[in-house]
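Participant: sequence unknown, structure follows:
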């Protein structure tokens, strides 16, 4: 009993001591003070680091490499909470502003120490919810942050973790060359995005050292993200590339794995206007343009009604289809060229294919200009899966007339000697009519039409 009594007394005394320690204002104050001192020390450590690099810091910011590429940012931190910043972000208008802008930053104390870019600058373009690169990111923007949690220094780099999704972001010491090279990213961005005259289609060509396979490369210039889909319907393989840019080409954070070799650096080859990643033993991957659709179909046969069959018709209607995403830049340029030349505006461009292998291309206008027709013969190119239109005559519905000079540049594209690809699209616009596009085989011209049968 005595031993039990002594044991019980000891336990009561220990509990009282423990409770007294936990509730002691002196101990609580000392613990808080240590935590504050520790965070304050980290705050000073980060600020000193930011100011320590004479040429600032560089970060290639991938906000989410599963669906977005990367954006290069340069920061020069200055006393007084100021920062000079530049980036290669592409604006809504397609322009890329690499100029340097000054704003404010501060280092906040919370559960940890964080770097906050407190006034508007280039980094905020990635966090603007109203500016989003894909439909999936509606109201989410580019998933970017302007607050970064400090995790420490490693190998001379500053390591942060993003506030929004917890990804690590590394600030690397910048050099004078990084600042002068940044504008050099712009030509590479434009080379892979293309312009009005660039071919409409892209291929990802992969050579494993013994054989070459082609993939339809779908690239979103705003997201800087592309996916190569196997052209062979029997092969269910695709490759994602999350791209960032440099003056020599592009880098993919998602490696392209070819026979165990991980290809990430695609160098720009000016003579072929392509980006090439080269491995060992003949392994190579190339991103390149092509005028031919990667997947050829028999859709063109709808323009070849059999003898005795009704005619088929397909029409571009400006009021409904001028904003169709499948109209190419070149198509819109040529339509606007006509519209800006006089009071006449293109109302409709319509193909009517007859069962005797002829077609009437109708051009109708608002503004008082009469409708004109270009009649042509239709030849099937079964190998290349195109139709070739050859001039017969111009008419106004009742009489033969001279060629209409106003529509010449647009009409010349439809008379492409190499032919037109015809594609049945899977989407609809305003009405239930099936959408067909007509694409030149030798240029970037593509026009969107409704089917009228």
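Facilitator: In hand now; what should we look at? Note that this is a predicted model, so its numbers are computed, not measured.
Participant: hey, let's count contacts and neighbours off CA atoms from now on
Facilitator: Fine.
Participant: would you map the strands across the stretch 351-453 of the chain?
Facilitator: Along the stretch 351-453 of the chain, counting by DSSP state E, counting those that start in this stretch, strands occupy 358-366, 372-381, 386-395, 400-401, 420-424, 435-440, 446-451.
Participant: tell me which of those sits nearest to residue 177.
Facilitator: Residue 177 sits nearest to strand 446-451 of all the strands of the stretch 351-453 of the chain, at 41.6 Å, using C-alpha to C-alpha.
Participant: need the contact partners of that closest one.
Facilitator: Strand 446-451 is contacted by residues 312-317, 321, 324, 326-328, 330-331, 350, 433-440 when judged by C-alpha atoms under 8 Å, 6 or more residues apart in numbering.
Participant: stretch 103-122 too?
Facilitator: 39-40, 42-43, 47, 81-87, 89, 101-102, 123, 146-150.
Participant: residues contacting residue 243?
Facilitator: Listed by C-alpha under 8 Å, 6+ apart, the contact partners of residue 243 are 68-70, 224-226, 250-253.
Participant: just residue 343 next, same as before
Facilitator: Per C-alpha under 8 Å, 6+ apart, neighbours of residue 343: residue 367.
Participant: one more: the one 3 residues further on?
Facilitator: Going by C-alpha under 8 Å, 6+ apart, residue 346 touches 318, 335, 338-339, 363-366.
Participant: how much space between it and residue 336?
Facilitator: 9 Å (C-alpha to C-alpha, to the nearest Å).
Participant: which SS class is residue 29?
Facilitator: Under DSSP: H, G, I helix; E, B strand; the rest coil, residue 29 falls in the helix class.
Participant: neighbours around it, how many?
Facilitator: 10 (other C-alpha atoms under 10 Å).
Participant: in addition, the following structure is provided for comparison:
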């Protein structure tokens, strides 16, 4: 063999030895011990051991989408592939058993493999609002494991990548889960208290007010600043606790974020207290925070418009309908004969030949018409609806059977009218009629 070839072979051999040496050094110096599979297996064991390490299991307040939904409290007790679970999704807060698994993919995840309470949030056939039809409560039942922090397990949901934290549960959490649901009527607002709600914040130098409208179906509140020119909102998802509520996102007041509100039974307020005098309260008001001129288009001399509320239609889900309205409506239908239940309430203003009137429609096709005169309380920005007479068509129930409902609209105290910012499924504008002195409020679609 020529000397030149021998030298070339020697150079190649030396380079190969150096490459192997470097590779071995990198392996020895690598911060990642073992193969990727080994590391995933170790992570799998870490999570499973962690899930079973808490004596009373884990608690998670799961906000599936806090731009339109509130939070749902879940309790978990893990043991060798089995999980005992309870939630406050509905009145059934009992414990149910099912199976779970720790799965390996691009990362380690907790998967609830058989149906349990957590799956109620992912059922597309169960939805709280028309906008969520086919989406359910946007929940998940697979949670990607992202480690621990201050004793909490950090997950992100597989579908939407929302962060969910498991905190160690206490024995009282299981006992008190049902108590949280007793807070719901307090958030909705008691019928015996003033109708109007507001969120008020105080940063120590300035008090700001926001209107407050809550939907119990979605556990979500819309809250917009009432200050002229301000576009600040505090729209929040709400989760119930035995002593109050948790909100997400937090309400920012000054440089602090407040998320835990405690219920005060004496006033009906929910209060969150920060440091240095910073606080926020959800409270009641005896009149609307802002009196609008929306009522003026209903006065005589304006164009003809009509508005409708239909039972068992999307307008019934409007968060502005009050519990007193539904109480009176339901009682009215209980008192009506079979086959003659009330189905629709329509308001007509400035009809070219009939003037203004309210029609009550019944399921047998009959109706009661209440002809009215419309006047103005310009100082308080209200309409006063004054009785003219009743008419009826078909085999209608006795007029006295709708009296309690009708009296909330036709009275000397008048009604406030507001054009809402939201829609009730359809593109029609929504207008709300509110009794000026009682917690009665009905929302309607503008129909022409």
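Facilitator: Right, received. Where do you want to start? Since this is a predicted model, take the numbers as computed values, not measurements.
Participant: ok, which of the strands of the stretch 351-453 of structure 1 comes nearest residue 96 of structure 1?
Facilitator: strand 446-451 (26.3 Å).
Participant: the closest one vs structure 2, average distance?
Facilitator: On superposition with structure 2, the mean distance recorded for strand 446-451 of structure 1 (mean C-alpha distance after the TM-score superposition for structure 1) is 4.2 Å.
Participant: ok, which stretches of structure 1 are helices?
Facilitator: Assignment of helices within structure 1 using DSSP state H yields the ranges 2-22, 25-52, 176-181, 185-193, 318-321, 329-341, 408-414.
Participant: the last one aligns to what range in structure 2?
Facilitator: The counterpart of helix 408-414 of structure 1 in structure 2, using TM-score structural alignment, spans residues 403-409.
Participant: again, but for the fourth one
Facilitator: Under TM-score structural alignment, helix 185-193 of structure 1 corresponds to residues 180-188 of structure 2.
Participant: buried residues in that stretch?
Facilitator: Neighbour counts over stretch 180-188 of structure 2 (16 or more other C-alpha atoms under 10 Å) mark 180-184, 186-188 as buried.
Participant: between the two ends of that stretch, how far is it?
Facilitator: Terminal residues of stretch 180-188 of structure 2 lie 14 Å apart, using C-alpha to C-alpha.
Participant: just how off-centre is that stretch within its chain?
Facilitator: 13 Å (C-alpha atoms, centre = their mean, to the nearest Å).
Participant: check stretch 380-387 of structure 2 too.
Facilitator: The answer for stretch 380-387 of structure 2 is 34 Å, by C-alpha atoms, centre = their mean.
Participant: thinking again about what came up before, buried among the contacts of strand 446-451 of structure 1? Make that a ChimeraX selection.
Facilitator: Selection of buried members from the contacts of strand 446-451 of structure 1 for ChimeraX, criterion 16+ other C-alpha under 10 Å:
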select :312,313,314,315,316,317,321,326,327,328,330,331,350,434,435,436,437,438,439,440
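Participant: which one of the helices of structure 1 lies closest to residue 230 of structure 1?
Facilitator: helix 185-193 (20.0 Å).
Participant: hmm, who's touching that closest one?
Facilitator: Helix 185-193 of structure 1 is contacted from outside by 88, 96, 221, 245-250, 268, 273-274, using C-alpha under 8 Å, 6+ apart.
Participant: can you tell me which of the residues you listed are in strands?
Facilitator: 245-246, 249-250, 268, 274 (DSSP state E).
Participant: in a markdown table: those, plus distance to residue 137 of structure 1 and neighbour count.
Facilitator: Formatted as a markdown table, those follow (distance: C-alpha to C-alpha, whole Å; neighbours: other C-alpha atoms under 10 Å):
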| residue | distance to residue 137 of structure 1 | neighbour count |
| --- | --- | --- |
| 245 | 22 | 25 |
| 246 | 26 | 21 |
| 249 | 27 | 24 |
| 250 | 24 | 23 |
| 268 | 30 | 21 |
| 274 | 29 | 19 |
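Participant: JSON lines please, covering those residues and showing distance to residue 6 of structure 1.
Facilitator: Output for those, formatted as JSON lines (distance: C-alpha to C-alpha, whole Å):
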{"residue": "245", "distance to residue 6 of structure 1": "76"}
{"residue": "246", "distance to residue 6 of structure 1": "77"}
{"residue": "249", "distance to residue 6 of structure 1": "80"}
{"residue": "250", "distance to residue 6 of structure 1": "77"}
{"residue": "268", "distance to residue 6 of structure 1": "84"}
{"residue": "274", "distance to residue 6 of structure 1": "87"}
